[in-house]
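**Q** structure, please.
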Amino acid sequence: MREIVFDTETTGLDPKSGDRMVEIGCIELINRMPTGETYHSYYNPERDMPSGAEAVHGLSAAFLSDKPMFGSKADGLLEFLQDSPLVAHNASFDFGFLNNELTLCGRDIVSMDRMVDTVALARKRHPGAKLSLDALCTRYGIDRSHRVKHGALLDAELLAQVYLELLGGRQIGLSLAADAGASAPNGDGRIAAAGAVRKPMGERREPRPHVASPSELERHAEFVGQIENALWRS
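**A** Sure thing, here's the model as predicted:
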């Protein structure tokens, strides 16, 4: 089963009032485990950046001024999302901004039937508890020390870990399937290039043998023979 955990950064809280999406970060899960494949992009919102929003994510109008418009990168994003379920924290917010951008560039919106809201999952599992991403990371012992400001890809990586914990922990993804060779994301935070799809790095190594050699067995027997009053001799 393929799922996408994603997060967005925006100019504000309401796309209906003219706020725009300025960043998206996506993490691919297969059978509830990260594969290492991600999608990340910044977007030029074609408007100013309110100081309150910039204080949250640190993305200024000057930084975003040379970034692509959402419409020019929509095909790459949709290709990555495919028809997979989309996991987000307070997902109606992120869906609202994503669908607003798709509408503005004349694309079909993403069906809300694909939405998986981790806030709703957390509320059922921990009623009455704090449900922010920070609070859930603290609850599950997930390191967020590198999260100085909000960032879409970084927050998606943290949320992917929280999502697995909400579903019962990482052991739910253990499998003997022949294709269970996916690696976890490297967690290096933001990617400078817009529209980048990152694949796992390095080659998969064969398991090393762990059988003692005849000379090692001989030395072990010699060492054990020197032990006085050994329990196994009584």
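**Q** drop to CA atoms for contacts and neighbour counts, all remaining ones
**A** Noted.
**Q** and stretch 110-123, how far out from the chain's middle?
**A** 15 Å (Cα atoms, centre = their mean, to the nearest Å).
**Q** quick one: residues contacting residue 160.
**A** Neighbouring residues of residue 160 by Cα atoms under 8 Å, 6 or more residues apart in numbering: 5, 27, 34.
**Q** is it fair to say the first one lies in a helix?
**A** No. Residue 5 is assigned strand when assessed by DSSP: H, G, I helix; E, B strand; the rest coil, not a helix.
**Q** to compare with the earlier structure, here is another sequence to fold:
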Amino acid sequence: MTERQIVLDTETTGMPAADGHRLVEIGAVEMIERRVTGKTFHCYLNPERLVDEGAFNVHGLSDAFLADKPKFADVVDEFLAFIAGAELIIHNAEFDVGFLDAELARLANGGRLADVAGSVTDSLAIARKKHPGQRNSLDALCRRYSIDNSARTLHGALLDSEILADVYLALTGGQKTLGFDSEHGQGDEHKQAASIIRLPADRPPLRVITANEEERAAHAAWLVTLGKEGEPAPWPA
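**A** You can find the predicted model right below:
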């Protein structure tokens, strides 16, 4: 079965959702078999309320900018179709899921995100388990894994989803996203496959060079230095 994941992020008027704060932006990036496909979902939303000053300082989305944007009810069908059945990857998932569930609850047919998505994975929880006691914000993880986030002067749902895709892949196996070659219409995976050199099956066997007595003795002495005093070496010589 094809593994489909959606990396998702939102921006809001403030917090918490329980106080009536609303979504102002949704961004999502599709990955299939741990490769970014180029398919995205992105929209700004009219929250039908004012944006808190603190939230504006984070994302820069003003009341004037959002005034003519669609309401959540106008985009919900397209959004749910995009995420349907997929594993959602969200950094601090409780926050975003809480806001999305609150938006869905306002609709006539109600519903919850869990009714549509296949599952939700919190990349912040993964990072905290892998790097306990360290900073695990998106910016901190970008620094730790040498991921370029220089375009992130303000938070933005789509940009943050694109960055999180790289961070998630680094957190869960080190693979970076494989983009597509726009000139030739082929992805990096095709280039990598083309560069593999296959050795002939009837090739001569490789020559095996064994260590001599002096080299084996030196190796055994070195292994002894790795053990604690009074304990055997951690590996047999």
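**Q** show me where structure 1 has strands.
**A** 2-10, 21-30, 33-42, 86-88, 115-117, 196-198 (DSSP state E).
**Q** can you say which of these is nearest to residue 60 of structure 1?
**A** Evaluated with Cα to Cα, these place strand 21-30 nearest to residue 60 of structure 1, the distance being 9.9 Å.
**Q** tell me which residues of the closest one are tucked away?
**A** For strand 21-30 of structure 1, burial by neighbour count (16 or more other Cα atoms under 10 Å) applies to 21, 22, 23, 24, 25, 26, 27, 28, 29.
**Q** quick check, nearest of those residues to residue 99 of structure 1?
**A** So of these, ranked by how close each gets to residue 99 of structure 1 (Cα to Cα), first place is residue 21, at 10.1 Å.
**Q** any idea how far the closest one lies from residue 138 of structure 1?
**A** 28 Å (Cα to Cα, to the nearest Å).
**Q** can you put the strands of structure 1 in JSON lines and add distance to residue 132 of structure 1?
**A** Listed next are these as JSON lines, based on distance: least, Cα to Cα, whole Å:
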{"stretch": "strand 2-10", "distance to residue 132 of structure 1": "14"}
{"stretch": "strand 21-30", "distance to residue 132 of structure 1": "18"}
{"stretch": "strand 33-42", "distance to residue 132 of structure 1": "22"}
{"stretch": "strand 86-88", "distance to residue 132 of structure 1": "12"}
{"stretch": "strand 115-117", "distance to residue 132 of structure 1": "12"}
{"stretch": "strand 196-198", "distance to residue 132 of structure 1": "27"}
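**Q** skipping adjacent residues, who's closest to the residue mapped onto residue 42 of structure 1 from structure 2 in space?
**A** Residue pairing (TM-score structural alignment): residue 42 of structure 1 is matched to residue 44 of structure 2. Nearest non-adjacent residue to residue 44 of structure 2, counting by Cα to Cα, 6 or more residues apart in numbering: residue 25, 4.4 Å away.
**Q** I figured the one you found hits residue 8, correct?
**A** No. Residue 25 of structure 2 is beyond contact range of residue 8, at 10.8 Å (criterion: Cα atoms under 8 Å).
**Q** can you check which residues contact both of these two?
**A** residue 157.
**Q** how many residues are close by residue 125 of structure 2?
**A** 16 (other Cα atoms under 10 Å).
**Q** distance of it relative to residue 191 of structure 2?
**A** In terms of Cα to Cα, residue 125 of structure 2 sits 34 Å off from residue 191 of structure 2.
**Q** cool, and residue 213 of structure 2?
**A** Taken as Cα to Cα, the span from residue 213 of structure 2 to residue 191 of structure 2 is 46 Å.
**Q** ok, residue 42 of structure 2 next?
**A** 30 Å.
**Q** ok, now residue 66 of structure 2?
**A** For residue 66 of structure 2, the distance to residue 191 of structure 2 equals 43 Å [Cα to Cα].
**Q** quick one, which of those two is more surrounded?
**A** Taking neighbours as other Cα under 10 Å, residue 66 of structure 2 and residue 191 compare with residue 66 leading, 20 against 11.
**Q** nearest spatial neighbour of the counterpart of the more buried one in structure 1, skipping sequence neighbours?
**A** Under the alignment (TM-score structural alignment), residue 66 of structure 2 maps onto residue 64 of structure 1. Ranked by Cα to Cα, 6+ apart and with sequence neighbours excluded, the top spatial neighbour of residue 64 of structure 1 is residue 44, at 5.1 Å.
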